[in-house]
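[1] below is the sequence, then the predicted model.
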Amino acid sequence: MSLVGDERGQAIQIGAVLLFGVLIISFSTYQAFVVPDQNRGIEFSHNQEVQSQMQDLRNAVVSVGGIRGSQAVSVQLGTRYPSRVIARNPGPPSGSLRTVGTTEPAVNLRIANAQASGETGDFWDEDQTYNTGVVRYTPSYNLYTSPPDTVYENTVLYNRFPSGDLTLANQTFIDGTEISLVLLNGTLSETSTRSATVDVRAESSSTQTVTLDDDGSPITITFASTRSADYWTFLENTQSSVTDVRPAGSVNGLSLVTVELDDSQSYQVQLTKVGVGTGVTDEDTAYLTDISGDGRPVSQGESIALTLEVRDRFNNPPDNATTMQVTAEVAGSGSLQSTTQTPDEDGQVTFVYEATGTTGDQEIRFSYVGIDSDFDATTPQDVSMTVDVTSGSGGGDGTAPAFSSGPTASPSTVTAGTNFDLTATLDDVGNGGTDITGTSWSDGQGNSGTFTADDGEFDQPTESVSDTGIDTTGWDAGDHTITVTGTDGNENTASATVTVTIEDSESSPPSVSSLTVESTGTGMGSSQNVNGLDFDYEFTDESGISTVTTTASNSDIETVSDTQNAGGSSPYANTPSLTFGNTQSDISVTVEIEDTVGNTLTCTATITDKGQTRSESGGGFTCS
């Protein structure tokens, strides 16, 4: 049999070449379209995760007030693509986290036209300026085009897109007449594909507030912002204490914004300095003020405690408090048990004056820079206190104790079913000198309770007392006059009142400003699958939004949910996502919004295919 001229093998060779060509084309298509699409989705999901972590960072910063110590927050700056056997990935995307303006004196917050009473007014007799700045996260992705920078400033967190801004967490520094200013200090600058740990440190913090009034012109707060004054004008509509918001120029590429406050109000101001990164500066003593004892009577032969406090310019205990000394001298008659004291960690010192001399007003002088011929009680470092020495036998002859501070209710207006605190300080020094033995309260409407001593035991002539977390469930709406009664060791009692207003809890549920959900997935036609939901919403509520929970469920994926803590913000906007395994079944979507007093709004929709969008404005959501 002859094989000469047989050409049957050519078909096999041609088929192999064609098959190889098909493989090359398929791989090229996979590399050119599938891999970038998958990696783009990974970058988008990473950006959503970073926004959540920046929320955590923002919450850590704004909650530092009154807390000592630090809190670590992790931010995943970049991400990595999944390993691929044949196809290639681009280099891993990175991101940068840095502070802006925190070391530049020109980038600051200024409080103008404010004054305080008493010795504290010696410091608050001029405008006060505090350096602060911005924390900005900037991603560097390969495929996700035009991602937002996520920016924290002045208690606000927002996404900055090329086309506009989207607020993620609203301001908390103005709440009626309560002003809580959080100032950033330190340098943070890190670029990486890995995570960065940010230590949020309380550099100057306490629960101390200072009462400020205007000095004849309205109090103004001027601060640097990456957003223009036009954005901040919402304060005029949401805060009754804000009368004007206006531009005040610019500095180092940032807008200066001035907020003017109602001059008919007094304001409780709390200042907190938060350190991030390196180069955080210390805060030394800025002024000395009196706390208790000034102007009090004391009988000859008895003694009285005089308490003072050193503070930094944030009105908090200074860093050098426990390494400094306060000196004292009697300018009249009588004596002191000691003439020098070292402040405790709260910045307080207590001197005991003994009425061993003549009757009448006796001056006692104090200073943290030493007392000499230049002593001036009108300066921040010097304080003058007076006691009224009266004739009398002393020894606890039936004189009732006195309230040296309080009673105070915080807050003084609450919604029925929520809590409030009562605090007071009772003093029996100079009024018999026995220990305070107990304190109680009653509103005359069937509600009552007892206080506990802040130091754990009623065993001193001067006691700071409190009753915290008083539950108002079942209380009638309206004003409640609460009588606080303190008792000393001779069974003498003193009473004082404070008013707490209970508001009806039947308030409106949250409302929807905008709400959309879009499904993501794979496949085409009858083979398409849904594997994720992207939400974009904004809600408002008169008491503030507490939480927003998004849920997706069906028989395939069961239930997948995500809860965002809004922290009482209103309006509250966010863009969370849910991811789950592929499903071709209809998906029930639920969004539940709860406000800070327990009112809820529930919105439901149904997703049937990938790429679908449901919106509340378009009737895709039913809310009740």
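    Yep, that arrived.
[2] contacts, neighbours, all on C-alpha from now
    OK.
[3] the stretch 151-300 of the chain: helices as residue ranges?
    In the stretch 151-300 of the chain, the helices defined using DSSP state H, counting those that start in this stretch lie at 229-232, 234-238.
[4] what's next to the first one, contact-wise?
    The reference is to helix 229-232. 245-247, 255-258 (CA atoms under 8 Å, 6 or more residues apart in numbering).
[5] got it, and the longest one?
    When contacts are defined by CA under 8 Å, 6+ apart, helix 234-238 is touched by residues 242-245.
[6] still on that earlier bit, looking at the contacts of helix 229-232, state which has the most neighbours.
    In terms of neighbour count, Val257 stands highest of the contacts of helix 229-232 at 25 neighbours, by other CA atoms under 10 Å.
[7] want to throw the helices of the stretch 151-300 of the chain into a markdown table with mean neighbour count and distance to Thr177?
    A markdown table is the format used below for the helices of the stretch 151-300 of the chain (neighbours: other CA atoms under 10 Å; distance: least, CA to CA, whole Å):
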| stretch | mean neighbour count | distance to Thr177 |
| --- | --- | --- |
| helix 229-232 | 15 | 18 |
| helix 234-238 | 14 | 13 |
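[8] ok, structure two:
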Amino acid sequence: MILFGFLIVALGVYQVQVVPTDNANVEFEHSQSVEGDFGDLRNDILRAGSTGSTGSTQVQLGTRYPTRTFFINPPPASGSIETEATGSIRVRNATIGEGAHPNVGRFWNTTPTFPTRSLRYDADYNELDDTPELVYEHSVVAAEFDDAVLLRTGQTVVSDDRISLTTLTGSVSQSGVEPRSVDPRAVSASGTTVPLEPIDGRITLELPTAVEDAAALAERWNDSLPPNATARNVTGNVQITLANGSDLPYRLALSEVSVDASGETEPAYVVPVGPESATTGETVTVEVRDRYNNPVPDATVIFEGTTDDINITNETDDNGRVYFNANANGLLNASINGTNGPDYESISFDIGEDGGRATGNRTFNVNWDFSNITIGNTAGPTAGTGTVDVDGNLLDNATVDFATTNSTVVEVANTSTVTDQGDFSEMLIPRSGGTATIFAASGDDVDRLQVEVISQGGGETMASRSEITSAETTNGVGSIVDFTIGTSGSEDVVITGLSVDYAAGTSGDASRINNGGGREIDFSSAGFFNAGGGQSFLVLGDEVNFEADGSGGANEIVTGGETTTGTLAEFQADGPGNSGGPVDMGGETLEISLVFGDGSRDTYTINVS
């Protein structure tokens, strides 16, 4: 009887002390996992805004406790995720800089604002009461405690002389225990940047926030901003003030991302692509843009002639552009949203036998002075020069449009300029190590300038902040290998490519990685690489670029200080077609070379367990 009494007491002590402690550990692990989910969701939102891609992130809303035979658990811990309307982003004390078409400035002078929302996660734990609510807004994930605010990610709003603003729209409201998917979709991706210059003081960015202690949040923003920017709390908003004195204007990139597949981009203004005069019979090109300065596909453009009865309606292509063959002399007007709107909704072309320029069959020749150049990433803006001629005669006052294939490597200071007695010049702004092509287009010709940016000093590279810490086989035959990458620092690490091979001095039976149409490389966030299936696979020793090679892929973005796991599926021996058998990689030593978004790279030797 006494022993039975002791047993009852022991069971009671276990129920009161051990069960709550174990459940608190379950809740803590869940809170850490949700922070990882929120970081992945943040990356998907930013990727959608910058590239137009569509992502999907699962957020584990709640958690269940382990089953106990003789003890009582509380109900499963639930969580909720929902959007909150916070107000509009505003850019003050700024005007459109030189190099942009006047219509860009005319629309900007209407003082557009950009409504946005925040995304909040909150858990209802049974034991823990000091876990933070998580808030995503303006590229950061904030952890909101009762008495403090911390940032769990870096910010991408301000970087040197670039401003990147992504509005969040749509509505999400879900609660429960099971995982729920949030699917960010680009309504307007930031394919175009415009120059921005200060007026009447310094440029300020007003960012509405759902965080209750906006003053504490502003302090955290100050820790994350570059030296040319400061943040403070102004009437419950975070206000970022940018320093003046740059030799070049800021470049503004705007985008809108929806979390519920709603939202459509609307035409706001038009710009010409090329000259605003043309010879009869030539084609003129119009680009329609939305309030975020990005091209609008399927927009209706009305072409009207002043000296004939032309009244034709066309729609823009996927690049937001529409083309019209001008067959009559006089003014040709292209407009959107009807024909009597503001100046920025239309553009006029002067059509004539000489188009206001030289007569004859106008074959343009656009030539950069060099076919390729190499600059350091710390060199600052570098001039690229060239000429435009027609039939060997240098062409004065010709419009030259510029574009880059990779703005993370090198940006163009202006999207267009005009020639001075046939000569043009464009400032190239190096961003990070890598290569990019700069296009110069005028009339019916385009020339390419290959730019290589070399990483030089100036702080730690992404490679120096990354390390492969472990690798192991994960299937029965050992042909699938998972490897873990750890990072340090507060800035994101972007992985753009890799190669895999046996370590020097070792060899094995595997010659390729082939997943039969599935992903040969798959990361725990959104990064992946698909060789394409069939006769396509990843050959050991060959380097692949996730987004440029194969049939599909995406860069892996890792929040600084966090880890990611990559899966290689699966290692095979040679065989006709797809007949190569799986190879057990357990015990092998591999060399995995990673390529990063800043142009840095490193090779890691790792033993597979």
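    Perfect, I can see it now. Not measured: the values here are computed from a predicted model.
[9] with distance to Trp124 of the first structure added, can I get the helices of the stretch 151-300 of the first structure in a markdown table?
    Formatted as a markdown table, the helices of the stretch 151-300 of the first structure follow (distance: least, CA to CA, whole Å):
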| stretch | distance to Trp124 of the first structure |
| --- | --- |
| helix 229-232 | 26 |
| helix 234-238 | 25 |
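[10] Asn582 of the first structure: which of those helices is closest?
    Asn582 of the first structure lies closest to helix 229-232 among those, at 41.3 Å (CA to CA).
[11] what's the farthest-apart pair in the contacts of helix 229-232 of the first structure?
    Val245 and Ser255 (12.7 Å).
[12] how about the contacts made by Ile521 of the second structure?
    Ile521 of the second structure touches 528-530, 566-569, counting by CA under 8 Å, 6+ apart.
[13] do you know how far Gly459 of the second structure is from Ser432 of the second structure?
    12 Å (CA to CA, to the nearest Å).
[14] look at the two and report which has more neighbours.
    Ser432 (24 against 7).
[15] quick one, helices of the stretch 501-624 of the first structure?
    Going by DSSP H, counting those that start in this stretch, the stretch 501-624 of the first structure shows no helices.
[16] what sits against the closest residue to Arg289 of the second structure other than its chain neighbours?
    Spatial nearest neighbour of Arg289 of the second structure, chain neighbours left out: Pro295 (4.4 Å); criterion: CA to CA, 6 or more residues apart in numbering. Contact analysis of Pro295 of the second structure by CA under 8 Å, 6+ apart lists 191-192, 287-289, 319-321.
[17] and whichever strand in the second structure runs longest, how far from the chain's centre?
    The longest strand of the second structure (DSSP state E) is strand 78-92. Distance of strand 78-92 of the second structure from the chain centroid (CA atoms, centre = their mean, to the nearest Å) equals 20 Å.
[18] which position in the second structure aligns with Val200 of the first structure?
    Using TM-score structural alignment, the partner of Val200 of the first structure in the second structure is Pro184.
[19] can you pull the contacts of that match?
    So Pro184 of the second structure contacts 44-45, 48, 54-56, 257-261 (CA under 8 Å, 6+ apart).
[20] 7 Å instead?
    Listed by CA atoms under 7 Å, 6 or more residues apart in numbering, the contact set of Pro184 of the second structure reads 44-45, 48, 54-56, 257-259.
[21] can you tell me, leaving aside adjacent residues, what's nearest to it?
    Nearest one to Pro184 of the second structure, counting by CA to CA, 6+ apart, is Val259 at 4.6 Å.
[22] the one you found reaches Val182, doesn't it?
    Yes. Applying CA atoms under 7 Å as the test, Val259 of the second structure and Val182 come out as touching, 6.4 Å apart.
[23] ok, those two, which is more surrounded?
    Using other CA under 10 Å as the criterion, Val259 of the second structure and Val182 rank with Val259 on top: 23 against 20.
[24] who's in contact with the counterpart of the more buried one in the first structure?
    With TM-score structural alignment as the criterion, the equivalent of Val259 of the second structure in the first structure is Val276. Val276 of the first structure is in contact with 185-188, 198-201, counting by CA under 7 Å, 6+ apart.
[25] JSON lines please, covering those and showing distance to Val107 of the first structure.
    Formatted as JSON lines, these follow (distance: CA to CA, whole Å):
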{"residue": "Asn185", "distance to Val107 of the first structure": "11"}
{"residue": "Gly186", "distance to Val107 of the first structure": "13"}
{"residue": "Thr187", "distance to Val107 of the first structure": "14"}
{"residue": "Leu188", "distance to Val107 of the first structure": "16"}
{"residue": "Val198", "distance to Val107 of the first structure": "22"}
{"residue": "Asp199", "distance to Val107 of the first structure": "22"}
{"residue": "Val200", "distance to Val107 of the first structure": "20"}
{"residue": "Arg201", "distance to Val107 of the first structure": "20"}
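[26] quick one: which of these is nearest Thr613 of the first structure?
    Nearest to Thr613 of the first structure among the contacts of Val276 of the first structure: Val198, at 37.1 Å, using CA to CA.
[27] secondary structure element for the closest residue to that closest one other than its chain neighbours?
    Excluding the flanking residues, the one nearest Val198 of the first structure by CA to CA, 6+ apart is Val73, at 5.2 Å. Using DSSP states H and E, Val73 of the first structure falls within strand 70-76.
[28] so that strand aligns onto which residues of the second structure?
    Under TM-score structural alignment, the match for strand 70-76 of the first structure is residues 54-60.
[29] how close does the corresponding residue of the first structure for Asp318 of the second structure get to Gln71 of the first structure?
    Under the alignment (TM-score structural alignment), Asp318 of the second structure maps onto Glu345 of the first structure. According to CA to CA, Glu345 of the first structure and Gln71 of the first structure sit 20 Å apart.
[30] and if you look at Val210 of the first structure?
    26 Å.
[31] of the two, give the one with the bigger neighbour count.
    Val210 (19 against 15).
[32] circling back to that earlier point, mean deviation of the strand holding Val73 of the first structure from the second structure?
    Compared with the second structure after fitting, strand 70-76 of the first structure deviates on average by 1.3 Å (mean CA distance after the TM-score superposition for the first structure).
[33] helices or strands next to that strand in the packing?
    helix 35-62, strand 195-204 (3 or more CA pairs under 7 Å, 6 or more residues apart in numbering; DSSP states H and E).
[34] rerun at 6 Å
    strand 195-204 (3 or more CA pairs under 6 Å, 6 or more residues apart in numbering; DSSP states H and E).
[35] since that was my last question, I'll sign off now.
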